[in-house]
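got a predicted structure here, sequence first:
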Amino acid sequence: MTIDEAIHLESYDQQWADRFSDELQTLTREIGPYTAAIEHFGSTSVPGMTAKPVIDMLVGVENALHWSEIIPRLTAMGYEDLGEAGIPGRLYLRKRGSVA
């Protein structure tokens, strides 16, 4: 996988936590029954830390058999399905714009 965009760092912004909370509510509504947990991780999740302004989220699913139901819901929400992205067994999705 190659980096397809410029990388820059920004001072910590409380809006990162707020954006995660907003997306968490949306994800919970759309795919909540299939999830074990949805976590904000990476540098934007650490208060005070300089970071790439990218909200990283990790979604644990209850059963991989539900991927065929989860992926279409996420793509309908604007997420781009990038498949395993070099790591067997992983599903990698990203959403551009103010949340991803």
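Structure's in. What do you need? Computed from a predicted model, the values in this text were never measured in an experiment.

hey, let's count contacts and neighbours off CA atoms from now on
Noted.

what ranges do the strands span in the chain?
35-41, 56-61, 80-81, 93-94 (DSSP state E).

among the ones you listed, which comes closest to residue 5?
strand 93-94 (13.0 Å; Cα to Cα).

returning to what we had before: let me know which of the strands of the chain is tucked in deepest.
strand 93-94 (a mean of 18; mean count of other Cα atoms under 10 Å).

what distance separates stretch 84-100 from the centre of its chain?
Centre-to-centre, stretch 84-100 and its host chain are 7 Å apart (Cα atoms, centre = their mean, to the nearest Å).

can you list the residues that contact it?
1, 19-20, 23, 54-56, 78-83 (Cα atoms under 8 Å, 6 or more residues apart in numbering).

returning to that earlier point: in JSON lines, list the strands of the chain along with distance to residue 29.
Shown next, in JSON lines, are those (distance: least, Cα to Cα, whole Å):
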{"stretch": "strand 35-41", "distance to residue 29": "11"}
{"stretch": "strand 56-61", "distance to residue 29": "14"}
{"stretch": "strand 80-81", "distance to residue 29": "19"}
{"stretch": "strand 93-94", "distance to residue 29": "18"}
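
that older thread, buried subset of the contacts of stretch 84-100, written for ChimeraX?
Entered in ChimeraX, the line below selects the buried ones among the contacts of stretch 84-100, by 16 or more other Cα atoms under 10 Å:
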select :20,23,54,55,56,79,81
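
got another, please set it beside the one above:
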Amino acid sequence: MTSTSDLLRTPGLTEFLDPPVPEGESPYVPGAGPGREIRIVEPDPAWPGQASAVVERIRTVLGPVAVGVEHVGSTSVPGLPAKPILDIDLRVPDPDDEASYVPPLEAAGFELAVREPWWYGHRLLRGTDPAVNLHVYGPDSPESARQRLFRDWLRTHPDDRDRYAVAKRDAAAAALAAGEHVQQYNARKQAVLRDVYARLFADAGLA
């Protein structure tokens, strides 16, 4: 696991890249689409154990191709309500080299759903039993570093954790009422998320 001080030195860490989808492109592979699960549930004490098992499965099938694998997202923060989907961060040498990691992950029960080479090289594979969103980045991705820093900050700052919980519940309620999907839910809580990042960066002397 990378230390906090090393993560804070990641190039581009404080610069959020939000490019539009290139004309004629789609982030979704054929047959896939945006997630629809936006229910927020109470923290489940089983989540950490489930995530540990998933992380070990990924490490086993990928071997050295898995530069790093960690449980991130809201299910990784004790006491934080979340969608009942485990977010796993996977770093590989080259996310564009799908042949090096997608086939073994598919054999292990994951399915490629999102391909975003224009956004930090991001790929998303989905798993079931338990439900998993497996996010793939390069080894020095600022987005991967931010996710891990955000997790660690919320684990040690209960005020921001609770504020983020309120934002998540409000966003989910509004998105459900409007019949929206998970990307629209994410957009609804982005202002609070970015504000927490600003506090994190300021505390580290980066802003």
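Perfect, thanks for sending it. Bear in mind that the values here come from a model prediction, so they are computed numbers and not experimental data.

quick one: the longest helix seen in structure 2 to chain centroid distance?
If you go by DSSP state H, structure 2 has its longest helix at helix 158-178. Distance, stretch centre to chain centre, for helix 158-178 of structure 2: 17 Å (Cα atoms, centre = their mean).

so that helix matches what in structure 1?
With TM-score structural alignment applied, helix 158-178 of structure 2 matches no range in structure 1.

enumerate every residue touching the nearest residue to residue 176 of structure 2 once chain neighbours are set aside.
Among residues not flanking residue 176 of structure 2 along the chain, residue 38 sits closest, at 7.3 Å (Cα to Cα, 6 or more residues apart in numbering). Shown in contact with residue 38 of structure 2 (Cα under 8 Å, 6+ apart): 83, 172, 175-176, 181-182, 185.

quick check: the equivalent of residue 38 of structure 2 over in structure 1 vs residue 36 of structure 1, distance?
In structure 1, the residue matched to residue 38 of structure 2 (TM-score structural alignment) is residue 7. Computed as Cα to Cα, to the nearest Å, the residue 7 of structure 1 to residue 36 of structure 1 distance reads 31 Å.

now do residue 58 of structure 1
Applying Cα to Cα to residue 58 of structure 1 and residue 36 of structure 1 gives a distance of 11 Å.

what's the closest non-adjacent residue to residue 81 of structure 1?
Nearest to residue 81 of structure 1 is residue 93, by Cα to Cα, 6+ apart, at 4.6 Å.

quick one: the helices in structure 1, in order.
15-31, 67-76.

columns distance to residue 42 of structure 1 on top of those, output as a markdown table?
Output for these, formatted as a markdown table (distance: least, Cα to Cα, whole Å):
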| stretch | distance to residue 42 of structure 1 |
| --- | --- |
| helix 15-31 | 11 |
| helix 67-76 | 21 |
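
circling back to that earlier point, across to structure 1, which of the contacts of residue 38 of structure 2 hold up?
Using both residues aligned by TM-score structural alignment, their matches' Cα atoms under 8 Å, structure 1 keeps these contacts from the contacts of residue 38 of structure 2: residue 83.

most neighbours among the contacts of residue 38 of structure 2, which one is it?
Greatest neighbour count in the contacts of residue 38 of structure 2, by other Cα atoms under 10 Å, goes to residue 172: 25 neighbours.

OK, contacts around that one?
Here residue 172 of structure 2 is in contact with 38-40, 185 (Cα under 8 Å, 6+ apart).

that one and residue 137 of structure 2, how far apart?
27 Å.

next: residue 114 of structure 2.
Following Cα to Cα, the distance that separates residue 114 of structure 2 from residue 137 of structure 2 is 12 Å.

same thing with residue 60 of structure 2?
18 Å.

more crowded one of these two?
Shown here are residue 60 of structure 2 and residue 137; by other Cα under 10 Å, residue 137 has more neighbours (27 against 13).

map the more buried one across to structure 1 for me.
In structure 1, no residue is paired with residue 137 of structure 2, using TM-score structural alignment.

same check on residue 58 of structure 2?
Match for residue 58 of structure 2 (TM-score structural alignment): residue 27.

tell me, how many residues neighbour that match?
Other residues near residue 27 of structure 1 come to 17 when the count uses other Cα under 10 Å.

and if you look at residue 45 of structure 1?
Neighbour tally, residue 45 of structure 1, other Cα under 10 Å: 21.
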